[in-house]
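> Sequence plus predicted model, see below.
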Amino acid sequence: MTTEELYAYYLKNPVISTDTRNISNGCIFFALKGENFNANQFAAQAIEKGAAFVVIDEEEYSTDNKCLLVDDVLTALQKLAKYHREQSNIPVVGLTGSNGKTTSKELINAVLAERYKTFATHGNLNNHIGVPLSILSIKPDVEIAIIEMGANHQKEIELLCTIAQPTHGIITNVGMAHLDGFGGFEGVKKGKAELYNYLKQTQGYTFINRDNSNLLEMSANAGLSKLIYYGTENGNTIKGTLKSSDPFIEVDWTNHEVTTTVKTHLTGSYNFENILASICIGDFFDMSADDINSGLSKYEPKNNRSQLTKTETNTVICDFYNANPSSMTAALNNISVLTADKKVAILGDMFELGAESENQHELIAQQTENNDLDEAIFIGKYFYSFKEKFKGTYFETPTEAAAYLKENPIKNSLVLLKGSRGMKLESLLEYL
């Protein structure tokens, strides 16, 4: 079946599913394969649950005319999304970076939605499967889309750009993340710069934080021309000043020689640049300062990224969706400047650091001794290896940490709870 033929089915049934646990009536089920599963085996089950059609790549699982046979299901999904994108001429803001991708995406969407009908990537559907699913979720009435693109190896952003075809782009930053897959920090820069290279080829617009020397270097190397700058100095399209960040961020920002102030529900001074980025993009799309500030002031984080949560006895900075050395350092620096009678950091291992794992965990453990902390608790095998070298309480698993917190409750404290997603630190929240 060709992409054009498959698209005709999609237009009549524009809901895509890749999980038999989430089948809706009339959807099209794509039977993807993974290392440990082959969804072709569940094609009949998907039809029984209400799927209008199933897309398969193994003919033996074709039971009736509801089974649409392709050479490769993943490739068919990606080509279908690319074809769908090509039918539309709306602006697409492509967004990537080592830290702040999802928060920036949410902020940009919050701003633009004050004036436009927008679509933004749901959750973190930002990989080679998530981006096609996101593109195929864009309805005909959408005026601007914000597509988050994640990567952990070279050429991934390049692939996602060919699918999403961004007309505008932003790299939030480059940091010590996915070092194993990228092959070190220079590899991270090269991988993220694939967005810049695409925008150069397509004459797209690029939003750049002028305070970030890495981004300036990368944009120069790519030969970008359509540049819109934001930052803290004069000469930028948007100039911003961090007015306050204890506990919530308040920003003064200037454009066209007019200065305005916005109060947000975001914590963490490191989110200042994410806020500026959303202001810059809103301004580019002809939004008034009042509308921009309205979108930012109404946004409340709910995704365990820099989310301030009040428990019975503590205030917890829930930042346990993910972690890498750059974001961990920023989070520790942030808690050190916040006002609290007692400060506690509960830190979980950081994953996908490859050969840098030991060194980076040591640097973070060492940093806690230099921060204004009353207590540091470390969880995971990497941090545990430094239990004799640095002060703190160490556990190999979250289960052990939970037992400790149950017997030794933390009270009347500001608590930073941060680690990689795989550490599942959310399990500790009930003990705080």
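Received, thanks.

> C-alpha from now on. contacts and neighbour counts both.
Fine.

> surely C280 meets K239?
No: C280 is beyond contact range of K239, at 9.0 Å (criterion: CA atoms under 8 Å).

> ok, these two, which is more surrounded?
C280 (27 against 22; other CA atoms under 10 Å).

> those helices in the stretch 251-400 of the chain, which residues are they?
Here the stretch 251-400 of the chain has its helices, by DSSP state H, counting those that start in this stretch, at 272-284, 289-298, 325-337, 357-370, 381-384, 398-407.

> which neighbours do C280 and K239 share?
Y230 (CA atoms under 8 Å, 6 or more residues apart in numbering).

> So which of the helices of the stretch 251-400 of the chain is the most surrounded?
When these are scored by mean count of other CA atoms under 10 Å, the highest mean neighbour count falls to helix 272-284 (a mean of 24).

> what residues does that helix touch?
Residues contacting helix 272-284 (CA under 8 Å, 6+ apart): 100, 103-104, 107-108, 111-112, 172, 207, 209, 228-231, 237-238, 240, 242, 249, 251, 289, 292, 296.

> Alongside the first one, take a look at this:
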Amino acid sequence: MSGLFLYFYFMELHELHKRYLECQGVCTDTRKITKDCLFFALKGDNFDGNTFAKKALEKGAKYVIIDNQTYQESHQTILVDNVLLTLQKLATFHREYLNIPIISLTGSNGKTTTKELINTILSKKYKTTATLGNLNNHIGVPLTLLSMTEKTEIGVVEMGANHQKEIEFLCKIAKPDFGYITNFGKAHLEGFGGVEGVIKGKSELYDYLISLGKHIFVNTEDPIQVEKTKNANTITFGFSDKTNHLNIQFLDANPFVSLLFHNLTITSKLIGAYNFSNIAAAISMGDYFKVSDSDIKNAIESYTPSNNRSQIIHKGTTNIILDAYNANPSSMKVALEHFSKQKHQNKIAILGDMFELGSEAKEEHQAIVNLTNSLDIHKVYFLGENFYKTTSKDTKATFFKSFQAFEETINLNTLNNALVIIKGSRGMALERVLGLLD
């Protein structure tokens, strides 16, 4: 091993950070290499990033981080014990180097929408950097932190989890100063071990912030949030408690959520009363960070949902609510209840399986079927093996074991002149329904 390469092998974290600052961004996929980036050769179940080290350099990476000496190429190759651990440690080092306020949020439903709203509002006054898409896990959080620059004034970091201690781990990486939990619902029940496990796991964000005397935004309409933050430095919002730091009045959700804030009426482009709390949380943070009321109003009213999240799409005579990014029993329930209240003569629901429910999968899918029986929805198509195992005597319900079976059987004319909601877990990829309507 050359002397130069030995130097890189024993490089201290602050020296590695200097190399990082020389680079133009971070990359973990050679298909997305940009000139002068820092490439981390991560491993996956079916690949070893070390084998792509040479390719990354050839495509323009300035430095490559590897953990297998076999793939040493030049002084541009930095050998470490563990690439993933180095990514995480470097992200924390960079976060401390920047020393800016970090807002972290998690929750069972609505965290990505809330994160987008927060970022939209705060960016009216500050240079912000927020989690891109849903890069919210043990890799995504470090990548988010490393996407922040010396120009970033506030960081917004989304944290996802499907088991205990995951949020705790992500907090140690991001070291947030502020936190918010959107809600506690029936998501990832298999990994968390039931709803109580979800509450415990998500509350790891509270535990971290409370232990350091940091600040927590609390929706006082949620009794779990109130109970879990009794001993915290809280910034409260809601509509019924006069002691709140900020009160926001819900006005309507037909078809879009509107609310009253500091005597300003705000009409969003988000459907469903369940999105009121997401908007209110973002407004609360904007208010705390002294974004002007007019900028908050403009930010909320200009935000348009995307990425299969509560998107409104028009296909000929069909109006579609595309909410196919993900689903769990809690989000499915509120979405269907909202949908049933819409005024239309032909309301159709296309619903896909909900994943990661473990032993509760059968019961939860049957509960959704039972719910649709009682709602004002004219036709329901259930797709997936879990829904296929349920039963219903309601003539408006039709079951398909797979998307392919639905595709081969469905008469698309039934979707004409209709209001349609499409919702299911990510693995169902129900946005494919749009392709059938082209």
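Happy to help now that I have it. Remember, it's a predicted structure, so these values are computed and weren't measured experimentally.

> Just give the TM-score of the two.
The pair, once superposed, lands on a TM-score of 0.96 when counted by TM-score structural alignment, normalised by the length of the first structure; 425 aligned residues with a CA RMSD of 1.3 Å.

> on that earlier part again, what's the closest of the helices of the stretch 251-400 of the first structure to A120 of the first structure?
Closest to A120 of the first structure of these is helix 272-284 (CA to CA; 13.3 Å).

> Look up which helix or strand D64 of the first structure falls in, please.
D64 of the first structure is located outside every helix and strand, with elements delineated by DSSP states H and E.

> Aligned to it, what sits in the second structure?
The equivalent of D64 of the first structure in the second structure is S74 (alignment by TM-score structural alignment).

> If you tally nearby residues, what's the number for the nearest residue to that match once chain neighbours are set aside?
Once flanking residues are discounted, S74 of the second structure sits nearest to F5: 7.7 Å by CA to CA, 6 or more residues apart in numbering. Here the count is done by other CA under 10 Å, and F5 of the second structure has 19 residues near it.

> Can you give me the buried ones in the strand or helix carrying F5 of the second structure?
According to DSSP H and E, F5 of the second structure maps onto helix 3-9. Neighbour counts over helix 3-9 of the second structure (16 or more other CA atoms under 10 Å) mark F5, F8, Y9 as buried.

> thought F42 of the first structure was touching R21?
No: because the distance of 10.6 Å does not satisfy CA under 8 Å, F42 of the first structure is recorded as not touching R21.

> So for the two, which residue has more residues nearby?
Per other CA under 10 Å, whichever of F42 of the first structure and R21 has more neighbours is F42, with 17 against 9.

> Map the more buried one onto the second structure.
So, by TM-score structural alignment, F42 of the first structure is matched to F52.

> just checking, that match is part of a strand?
No: going by DSSP: H, G, I helix; E, B strand; the rest coil, the assignment for F52 of the second structure is helix, not a strand.

> Quick one: map H168 of the first structure onto the second structure.
Under the alignment defined by TM-score structural alignment, H168 of the first structure is paired with F178 of the second structure.

> who's in contact with that match?
Counting by CA under 8 Å, 6+ apart, F178 of the second structure has contacts P101, I102, I103, S104, L209, K214, H215, I216, F217.

> ok and the strand or helix carrying the third one relative to helix 276-288, angle-wise?
I take that to be I103 of the second structure. Assigned by DSSP H and E, I103 of the second structure falls within strand 102-106. Counting by axes from the mean of the first three to the mean of the last three CA atoms, to 10 degrees, strand 102-106 of the second structure lies at 170 degrees to helix 276-288.

> distance between the next helix or strand along the chain from strand 102-106 of the second structure and the chain's centre?
Per DSSP H and E, strand 102-106 of the second structure leads on to helix 111-122 as the next helix or strand towards the C-terminus. Remark: helix 111-122 of the second structure is offset 10 Å from the chain centroid, using CA atoms, centre = their mean, to the nearest Å.

> Where in the first structure does helix 111-122 of the second structure fall?
Going by TM-score structural alignment: helix 111-122 of the second structure matches residues 101-112.

> ok, average deviation of stretch 277-286 of the second structure from the first structure?
Once fitted to the first structure, stretch 277-286 of the second structure is off its aligned match by 0.6 Å on average (mean CA distance after the TM-score superposition for the first structure).

> whereabouts in the first structure does that stretch align?
Under TM-score structural alignment, the match for stretch 277-286 of the second structure is residues 273-282.
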